[in-house]
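Trainee: Below: sequence and its predicted model.
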Amino acid sequence: MEVAYLIETIIKVVVVMIVFSALAGIGTYFERKVLAFMQRRLGPMNVGPYGLLQFGADAIKLFTKEDIVPTNVVAPIFKIAPVITAATAFIAAAAIPFLPQFTIFGYTVHPIIADINVGILYILGVMGVGLYGPLLGGMASANKFSLLSAARGAAVFISYEVVTGLSILAPIMMVGSLSLIDFNEYQVENGWMVFNLYGVGFVAFILFWIAAFAETGRTPFHLIANDHEIVDGFGTEYSGMRWGLFFIGEYANMFFISFVIPLLFLGGYGDGSFLGALALLGKVAFFFFFFLWTRAAWPDVRPDQLMWLCWKVLMPIAVVNILIAAIIMI
């Protein structure tokens, strides 16, 4: 059994890495198409039918583009920073149940790499470590704009991790566990609307969702490397696949957080049936689409506005929400 478990775990790790690395590239295609549709453009059209092979062309470009390491950078740190960003995104996925368990050829497969009893804490902790990728990349670059971007990124990540942690305390108090599978089972037994008692769960859901935009560096909280700036933030000095690793990390985080939100608040995969699995994938697709939608519809806010929103609005609401949840439970 130990050998079978080891083989199964290795297979799951490889599948997650391959699938979500590919989805990161495919996600760029959908983003460009969604933005084009909302802005009355065509988007990618030349490579393959309707531009479907554009992500493959982009991948070839990144793999074959020259890897330039500027003269004055701190080379070892400069080289390892993109690896940290991509690695932490995939390491965080270890505690996420992507689908309900199923049986194939008499063997029960658990689509989660490690069902640890502190899964949520583990995910938040690893995603917090992901801050060091952009931070070290900007600090190691011989570019003041990269350094400023890294400082902005550190301020945003640290601030909104506080909101993320506080927002889920109320649901954690109700479930009494940090495992995402336990969260799913609790909602199956009590109904997925159980967290919305007196609005506590709904407030936690909205706070977590808002913080997810800052955690993934997406519009309207895209202060790390604004698209309308001439430079690419902390990634200004990067080229080729090193830049691509930053890119993969960002889109992988978007997919992973799109799994975490429905598992925490919207019933997850339900009772484990086939329809429940489809429902989970549908929820994930909606949240990923919402990331793209906001980029087309919302402008980026200023750094001072973002900090004001975090410390003077969202954090007090999160603290009050915890107190209300505690009073209800008592």
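Mentor: That came through, no problem. Residues are numbered from 1 along each chain as shown.
Trainee: CA atoms for contacts and neighbours, from now on please.
Mentor: Noted.
Trainee: if I look at the spatially most central residue of the chain, how far off is T85?
Mentor: Centroid-nearest residue in the chain, with C-alpha atoms, centre = their mean: N253, separated by 2.5 Å. Separation of N253 from T85 (C-alpha to C-alpha, to the nearest Å): 10 Å.
Trainee: Wait, the residue nearest to the centre of the chain touches T216, no?
Mentor: Yes. Under the criterion of C-alpha atoms under 8 Å, N253 makes contact with T216 at 6.2 Å.
Trainee: How many residues are close by G51?
Mentor: 16 (other C-alpha atoms under 10 Å).
Trainee: got the contact list for it?
Mentor: 43-45 (C-alpha atoms under 8 Å, 6 or more residues apart in numbering).
Trainee: Contacts for the helix or strand harbouring M315, please.
Mentor: M315 is part of helix 315-329, with elements assigned from DSSP states H and E. Applying C-alpha under 8 Å, 6+ apart, the set of residues contacting helix 315-329 from outside is 162-163, 166-167, 169-170, 173-174, 200, 203-204, 207.
Trainee: Next one for the comparison:
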Amino acid sequence: MILLALLKIFLLILPLLIAVAYLTLAERKIMASIQRRKGPNVVGIYGLLQPLADGLKLFVKETILPSSASTKIFIIAPILTFFVGLLSWCVIPFGEGLVYADLNIGVLYLLSISSLGVYGIIIAGWSSNSKYAFLGALRSTAQMISYEVSIGLIIISVLLCTGSLNFSEIVLAQQTVWYFIPLFPMMIMFYISILAETNRAPFDLPEAEAELVAGYNVEYSAMGFALFFLGEYANMILMSSLTVLLFFGGWLPIFNWNFFFWIPAIIWFSLKTTLLLFGFIWVRSSFPRYRYDQLMRLGWKVFLPYSLSYIFFVSSILISFDWLPQ
């Protein structure tokens, strides 16, 4: 049993780490194409070995510990961020039965684990004993907490339609129609919220290079920086996968089109996730950064009231037509 559990963990983590590595390459290539320049094209054919070269470079570089930092906590922070980023994947189903732990409270588990990521960031900023790192950590923490509220409320709208906290059951409830059609405004708000939750442009205020250099991880180098980097990109893939599960039918084809049944579930799921990740990169290439007051205004004065009102709207429709799931 232990060997089987270890094998399942290995089969889950290894493809994730490869996906993170090549997501960085895809981002650099796509952004280069959008900006009419060449991306990485020297290391390997078409630059395909560039992520491996970058990983090796970070692995062999010297780890520098600031003399004024709280050393033990400083080292723990990136490990915690990376570990929390991997834990969230336990409940993500890639196909029917293709999940490490099919929990009945999978949504609650995911929300609780993902909220722990704030601790790694605030610990990194505080333990660095640098005003710039601490300011970046405070920005990031405030931003993540603000948009977790709207993300939670939007998920409640989906749960009202499904009647279950199990991700597999949420996907199977979309066999007739994907939820992005009846819940389209919620899907748009959710996608914008996950951009803010993962500190991605145009909401990359914690890492604003112009005024904060690199935010909470400014004092980190070598493997410490690499772990933060891996955690951030793993979180991007996680949030895109979550969007696919909640609004795009997971591994299911749209409207039960038989044409798609020959495609393996995991490939179909991965294609949807890849399209959403392309949106992350496209937005980064196209939009300028928000001001911090605009960021907070969007979260608390726009998304919060809209998501709350949509919960009342969805629940009233379900009750009026007696569509509440049993």
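Mentor: Done, it's in. Source: prediction; values computed, not measured.
Trainee: What's the PyMOL syntax to select whichever of the contacts of helix 315-329 of the first structure are buried?
Mentor: Listed next is the PyMOL selection for buried residues among these, using 16 or more other C-alpha atoms under 10 Å:
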select buried, resi 162+163+166+167+169+170+174+200+203+204+207
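Trainee: I'd like the contacts of helix 315-329 of the first structure as JSON lines, with secondary structure appended.
Mentor: Below are the contacts of helix 315-329 of the first structure laid out as JSON lines (DSSP: H, G, I helix; E, B strand; the rest coil):
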{"residue": "V162", "secondary structure": "helix"}
{"residue": "V163", "secondary structure": "helix"}
{"residue": "L166", "secondary structure": "helix"}
{"residue": "S167", "secondary structure": "helix"}
{"residue": "L169", "secondary structure": "helix"}
{"residue": "A170", "secondary structure": "helix"}
{"residue": "M173", "secondary structure": "helix"}
{"residue": "M174", "secondary structure": "helix"}
{"residue": "V200", "secondary structure": "helix"}
{"residue": "V203", "secondary structure": "helix"}
{"residue": "A204", "secondary structure": "helix"}
{"residue": "L207", "secondary structure": "helix"}
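Trainee: The contacts of helix 315-329 of the first structure: which two are farthest apart?
Mentor: V162 and M174 (19.8 Å; C-alpha to C-alpha).
Trainee: Where does the aligned residue in the second structure for P76 of the first structure sit, in terms of helix or strand?
Mentor: In the second structure, the residue paired with P76 of the first structure is K72, using TM-score structural alignment. Using DSSP H and E, K72 of the second structure maps to helix 71-87.
Trainee: average gap between that helix and the first structure?
Mentor: Once fitted to the first structure, helix 71-87 of the second structure is off its aligned match by 0.7 Å on average (mean C-alpha distance after the TM-score superposition for the first structure).
Trainee: Which residue ranges of the first structure form helices?
Mentor: Using DSSP state H, the helices assigned to the first structure run over residues 2-38, 54-64, 75-92, 119-129, 132-140, 144-167, 169-175, 180-190, 200-215, 240-265, 274-297, 303-308, 315-329.
Trainee: Of all the ones you listed, which one is nearest I112 of the first structure?
Mentor: It is, among the helices of the first structure and with distance given as C-alpha to C-alpha, helix 2-38, at 7.7 Å.
Trainee: by contact count, what packs against the closest one?
Mentor: The contact analysis (3 or more C-alpha pairs under 8 Å, 6 or more residues apart in numbering; DSSP states H and E) places helix 2-38 of the first structure against helix 54-64, helix 240-265, helix 274-297.
Trainee: Buried residues, that helix. List them.
Mentor: In helix 2-38 of the first structure, counting by 16+ other C-alpha under 10 Å, buried: 8-9, 12-13, 16-17, 20-31, 33-35.
Trainee: Could you double-check that M187 of the second structure lies in contact with F247?
Mentor: Yes. The pair M187 of the second structure / F247 is scored as a contact, 6.7 Å apart, by C-alpha under 8 Å.
Trainee: Give the intersection of the neighbour lists for these two.
Mentor: F180.
Trainee: Who has more neighbours out of the two?
Mentor: Using other C-alpha under 10 Å as the criterion, M187 of the second structure and F247 rank with F247 on top: 24 against 21.
Trainee: Now which residue in the first structure aligns to the more buried one?
Mentor: That one, F247 of the second structure, aligns with F265 by TM-score structural alignment.
Trainee: again, but for I9 of the second structure
Mentor: By TM-score structural alignment, I9 of the second structure lines up with V13.
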